[in-house]
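Engineer: I'd like to go over a predicted model; first the sequence, then the structure.
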Amino acid sequence: MIRFLLFGFVFTAVMGALNLYAYRRFLRRLHFGTPGAWRAAALFLFIVEVFFVFQTLTHLLPDSPLLYYLLSSSVGVTFILFFVALVYDLMHTAAERIPFQPERRRFIKIGFDLTMIIAAVSYLLDGLIGGLRRPMLRFEQIALGETDAEPFRIVQLSDMHIGLDIRREFVESCVTRTNALRPDMVVITGDLVDRKIEHVAAELEPLKALQSRFGTFFITGNHEYFHGVEAIVAHLRDALGITVLDNESVKIAERFNLVGVNDLISKRMGVMPYDVEAAFAECDPALKTIVLSHQPKSTRVMQHKAYDLMLSGHTHGGQIFPFGLLVMIDQPYLAGRYRVDADKQIYVSRGTGYWGPPLRVLAPSEISVIDIV
C-alpha cells in the first residue's frame, strides 16, 4: 500500500510540475486569451489528473470506460502541452535575441503563437486518433540459423492492459484477427490485465477462443503484480486453458525451447520471483531457444545464458513521442528487432493496447506477427 501511495504522490507532483511549466512558459505568454483563463485551464487539467490518480489507486469512482478515458486523457494532454511548451520556450528565448522592430516583432509573435497552438491541437488530435485506431499487424521475419526448417509463425500479444477502458470488445477483435493469421503459437508477453481478476474475468473470456497449433503461452508483466498475480495466473491457467510459463521451459515440436521468465519487478513485490536458472534448467541444448520476458532489460540478467531470440514488450514504443527518449534511460531497447550480440536477438513489441492516456503518437499499437524463417 505504501508503494502505491508513494507512486500516487510522485505522479501527482510530476503532473503538477509539468502543468505549471506549460502555463508559465507557454500558455500565459500567448497573444491569444488571457493569463487568468489559461491559469484556470491548467488548474482544471491538474484537478482532473488528481481524480485520475485517485481512481487508479482506489477504483472508488463509477466503473465506467468513458470516465476512465476522459480522466486518463488529461495526462496525455499534459505531456503534449509540456513538449510544445518546451519547444515554444526554446524558440521564444532564441527569438528575443534577434533585433526586430517592435511592430515586426509583434507580427511575428502573433504568427508564431498561432502556429504553436495549431501544432498543439494537431499533436493532441493525432494522439487521440492513434489511441483509438485498432492495432496494426506488424510482420517481422527472423532467421535463427536453422537449415531446412519450415517457417514457424508466432503471434505476440503484449501490454493489452485489459480492465480499465480496454474491455471485452477489444479482446474479441484481437482474438479474431490473431486466429485469421493461422499462427503456430500465440504468446502473451505480460501486462495483460490492469484490474483484479474478479473485475476482468468476463473481459478475458474471449481468450479461450485463441487457436494455434501449439497453444497459447503467457508470462507475467509488472502490472499483474499490482493486481494479485497469483490469482490472475491461476485464472488464465484453469479457466482459459492458457499455459503459464512460471520460470520454466517447454519444448515446441522438438524444434525450440520456449522459456518463460517472470517479470523483473517480482522480487521487489515478494511473490512469484523471477528465477533465470530455474527457467533454463530443462532446456535442450540441441534446440534453438526462444525466451519470453516482459521487460527488454531482462537481457542484462540473462547475458550468461544461451538463447537465440527474446520476445518482450513493456515499453509501448514510448507511446507518446518523444516520451520514448525517457523510456530508453531505463530500457536498452525501445521497439522492433535488435541484435543483443552476435548470437542473440530481441524483438520488442510496441504493445497491443495502451496504459494511462489513450493516446499514441509515432508509436502505433501492434499485433506482432513473427515468422521464424
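Structural biologist: Right, received. Where do you want to start?
Engineer: could you use CA atoms for every contact and neighbour count after this?
Structural biologist: Noted.
Engineer: what sits closest to the residue nearest the centre of the chain if chain neighbours are left out?
Structural biologist: By C-alpha atoms, centre = their mean, the chain has its centre lying nearest to residue 316, at 3.0 Å. The shortest distance from residue 316 to any non-neighbouring residue, by C-alpha to C-alpha, 6 or more residues apart in numbering, is to residue 350 (4.1 Å).
Engineer: next up, a second structure to put side by side with the first:
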Amino acid sequence: MTRTEEPVRARRRGAFLGVVWTALVLLFGVPWWTLIVAGPEWPVPVVVAGTVLLAAAALGLPWLMMRGHGRRGSDLAARVGDTLLGVVWVLFTWSVLGLLARVGLALLGVADPARSRITAVGVVAAVAVLVVWGYAEAMRVPRVRAVEVWLPRLGAGLDGTKVVVLADTHFGPIDRARWSAGVADAVNDLDADIVCHAGDIADGSVARRQAQAAPLGTVRARLAQGCVTGNHEYFGEAQAWLDHLTGLGWVSLHNRHVVLSRGGDRLVLAGVDDATARRSGVDGHGADLAAALAGADPDLPVLLVAHQPRQVAAAADAGVDLQVSGHTHGGQIWPFHYLVRVDQPAVRGLSRHGARTQLYTSAGAGFWGPPLRIFAPSEISLLTLRAGAAPRSGG
C-alpha cells in the first residue's frame, strides 16, 4: 500500500464504521426509546432488564455477522446473527409506527403512562406475531404464481410454452435440504417446457451447500433447464456453482444462448452473468449481452435470464422480448421494498421497458439473511408464453 492510498483507505474504513454504528444506534435506540424509556414509567427492574437486553444485542450483532459471514464463516453464528437482524428490523419498524400510534392516542385523550404502555405492549405483540408468521412464510415451499406473457414475435408453435422461473434459492447456513426437495417437486409438478434459475443459488461453497442443492438435479423440463449467476455467487465460487449445476443437468447460460424449438417455431434462450460479475475479479466473468446473443437469428424471439432487474436496460436496447430476473425478494421484510425500488426498476411482477421488452421479476423462492418473509411472499413463477399481442381488456 502506498502512502497516498493509506489515508483513502482509512477514510473509507472510518465512513463504513460510522454507517454501521449509526445503523446500530437507530435500530436499537428507537425501540429502547419507544418501549422502555419515553413515557411508560415501567418499574426500575423492567427498565434495567430491557436496557441491558437491547445493549447486549446491539453489541453482539456486529460480532455475530462478522463471525457468521466472514471468509471462514460459522453457520451457527450466521443463523443467530441473521435472525437477530431480522427481529430488530421488525422491532425498529413497528416501534416507529408505535410513535405514530402514540400521537393518535394522545388526540383521543389517552394520557401517559397508559398511552405509552398501550403502545409498547401493542408493538411487542405485533412484532411477536409477525416474526412467527414471517418465519413460517420463509420456510414453506413457495406458492406458484401464474402469469400469461404475450410476445408478438413468438411463433404459433410455441404458443402456450410454460416457463418456470426459480430464483434466489440462497442455500445457506440453515439446512434446507427438505425444503429444496419440496421446491424441486413443486417445479416438476408444473410440467414445464423451460425452467430457469435466475441466480443466487447459494451462499457458501459447493462443498458446504451441495446437499441442499442436490434436489436441483431432479428438476426436469421438456426443452431445457438454464441457469445464470447472481451477485451472491461472486462472494464465493461462481464458476464452481455453474459447473456443479451443469453436472446436475442444467445448461449454463454464462453469456451464451441456446436455440429451442417446438411446433416448427424457435426461441432463443439466453443468459448473462450478474451485473456485479465484472468488478468481482473472477476471470472470464462479466455480463456481456452481445456475446450471449452472438450468432442468434435476429428475427427469433429472445428469452433472457439475468439476475438483476436493472439489467433490463441493456436488454431493451438489444430488443430482447422477455427478461426474467430475481434478486429483489419482493422486499422480503416490509417495508424494505421501498429501498429496493430505489436500486431496481421493478420489485416483482411483469413490467414493460422500451418498445418491445418485457421484464418479469420474481419475488424469489428463498431468503437471504433473516429467515423471515413479511408481506413479501416467496414464489415459484409460472409464465405461460402467448403468441401475439395481449388482448385489450373489455369495458
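Structural biologist: Noted; the coordinates are in hand. Note that the structure is a prediction, hence the values are computed from the model and not measured.
Engineer: if we can go back for a sec, isn't the residue nearest to residue 316 of structure 1 up against residue 335?
Structural biologist: Yes. Using C-alpha atoms under 8 Å, residue 350 of structure 1 is in contact with residue 335, at 5.8 Å.
Engineer: residues contacting residue 326 of structure 2?
Structural biologist: Going by C-alpha atoms under 8 Å, 6 or more residues apart in numbering, residue 326 of structure 2 touches 167, 168, 198, 199, 306, 307, 308, 309, 361, 362, 363, 364.
Engineer: need the counterpart of it in structure 1.
Structural biologist: For residue 326 of structure 2, the aligned residue in structure 1 is residue 313 (criterion: TM-score structural alignment).
Engineer: still on that earlier bit, where's the residue nearest to residue 316 of structure 1, which helix or strand?
Structural biologist: Taking DSSP states H and E as the definition, one finds residue 350 of structure 1 inside no helix or strand.
Engineer: tell me the counterpart of it in structure 2.
Structural biologist: So residue 350 of structure 1 corresponds to residue 363, using TM-score structural alignment.
Engineer: thinking again about what came up before, ok, the match of residue 326 of structure 2 to residue 14 of structure 1 distance?
Structural biologist: Separation of residue 313 of structure 1 from residue 14 of structure 1 (C-alpha to C-alpha, to the nearest Å) stands at 25 Å.
Engineer: cool, and residue 94 of structure 1?
Structural biologist: When distance is defined by C-alpha to C-alpha, residue 94 of structure 1 is 27 Å away from residue 14 of structure 1.
Engineer: with residue 53 of structure 1 instead?
Structural biologist: Per C-alpha to C-alpha, residue 53 of structure 1 is found 12 Å from residue 14 of structure 1.
Engineer: got it, and residue 247 of structure 1?
Structural biologist: Residue 247 of structure 1 sits 36 Å away from residue 14 of structure 1, taking C-alpha to C-alpha as the criterion.
Engineer: and what of residue 71 of structure 1?
Structural biologist: As defined by C-alpha to C-alpha, residue 71 of structure 1 lies at a distance of 16 Å from residue 14 of structure 1.
Engineer: for residue 336 of structure 1, same thing?
Structural biologist: According to C-alpha to C-alpha, residue 336 of structure 1 and residue 14 of structure 1 sit 29 Å apart.
Engineer: which of residue 350 and residue 335 of structure 1 has more neighbours?
Structural biologist: More crowded of residue 350 of structure 1 and residue 335, by other C-alpha atoms under 10 Å: residue 350, with 29 against 22.
Engineer: quick one, what contacts that one?
Structural biologist: 158, 313-319, 334-336, 363-366.
Engineer: what comes up buried for stretch 207-222 of structure 1?
Structural biologist: Of the residues in stretch 207-222 of structure 1, 207, 210, 211, 212, 215, 216, 217, 218, 219, 220, 221, 222 count as buried by neighbour count, 16 or more other C-alpha atoms under 10 Å.
Engineer: where does that stretch end up in structure 2?
Structural biologist: Taking TM-score structural alignment, stretch 207-222 of structure 1 hits residues 216-231 over in structure 2.
Engineer: show the end-to-end separation of that stretch, please.
Structural biologist: 19 Å.
Engineer: got the contact list for whichever residue in structure 2 pairs up with residue 293 of structure 1?
Structural biologist: Matched to structure 2 by TM-score structural alignment, residue 293 of structure 1 sits across from residue 306. The contact partners of residue 306 of structure 2, by C-alpha under 8 Å, 6+ apart, come to 198, 199, 228, 271, 272, 273, 274, 323, 324, 325, 326.
Engineer: nearest residue to the equivalent of residue 119 of structure 1 over in structure 2 other than its sequence neighbours?
Structural biologist: Matched by TM-score structural alignment, residue 119 of structure 1 corresponds to residue 126 in structure 2. Leaving aside its chain neighbours, residue 126 of structure 2 sits nearest to residue 94 (7.7 Å; criterion: C-alpha to C-alpha, 6+ apart).
Engineer: ok so that neighbour is a helix residue?
Structural biologist: Yes. The assignment for residue 94 of structure 2 is a helix, going by DSSP: H, G, I helix; E, B strand; the rest coil.
Engineer: can you tell me which residues contact the aligned residue in structure 1 for it?
Structural biologist: Mapped onto structure 1 by TM-score structural alignment, residue 94 of structure 2 lines up with residue 84. Residues near residue 84 of structure 1 by C-alpha under 8 Å, 6+ apart: 26, 116, 119, 120.
Engineer: same question for residue 250 of structure 2.
Structural biologist: Contact analysis of residue 250 of structure 2 by C-alpha under 8 Å, 6+ apart lists 217, 224, 225, 226, 227.
Engineer: could I get the full set of strands for structure 1?
Structural biologist: Using DSSP state E, the strands found in structure 1 span residues 136-142, 152-157, 185-189, 216-219, 243-244, 248-252, 256-260, 288-292, 309-312, 336-339, 345-348, 366-372.
Engineer: reformat these as JSON lines; add distance to residue 227 of structure 1.
Structural biologist: Listed next are those as JSON lines, based on distance: least, C-alpha to C-alpha, whole Å:
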{"stretch": "strand 136-142", "distance to residue 227 of structure 1": "28"}
{"stretch": "strand 152-157", "distance to residue 227 of structure 1": "20"}
{"stretch": "strand 185-189", "distance to residue 227 of structure 1": "17"}
{"stretch": "strand 216-219", "distance to residue 227 of structure 1": "15"}
{"stretch": "strand 243-244", "distance to residue 227 of structure 1": "17"}
{"stretch": "strand 248-252", "distance to residue 227 of structure 1": "22"}
{"stretch": "strand 256-260", "distance to residue 227 of structure 1": "20"}
{"stretch": "strand 288-292", "distance to residue 227 of structure 1": "21"}
{"stretch": "strand 309-312", "distance to residue 227 of structure 1": "21"}
{"stretch": "strand 336-339", "distance to residue 227 of structure 1": "28"}
{"stretch": "strand 345-348", "distance to residue 227 of structure 1": "24"}
{"stretch": "strand 366-372", "distance to residue 227 of structure 1": "24"}
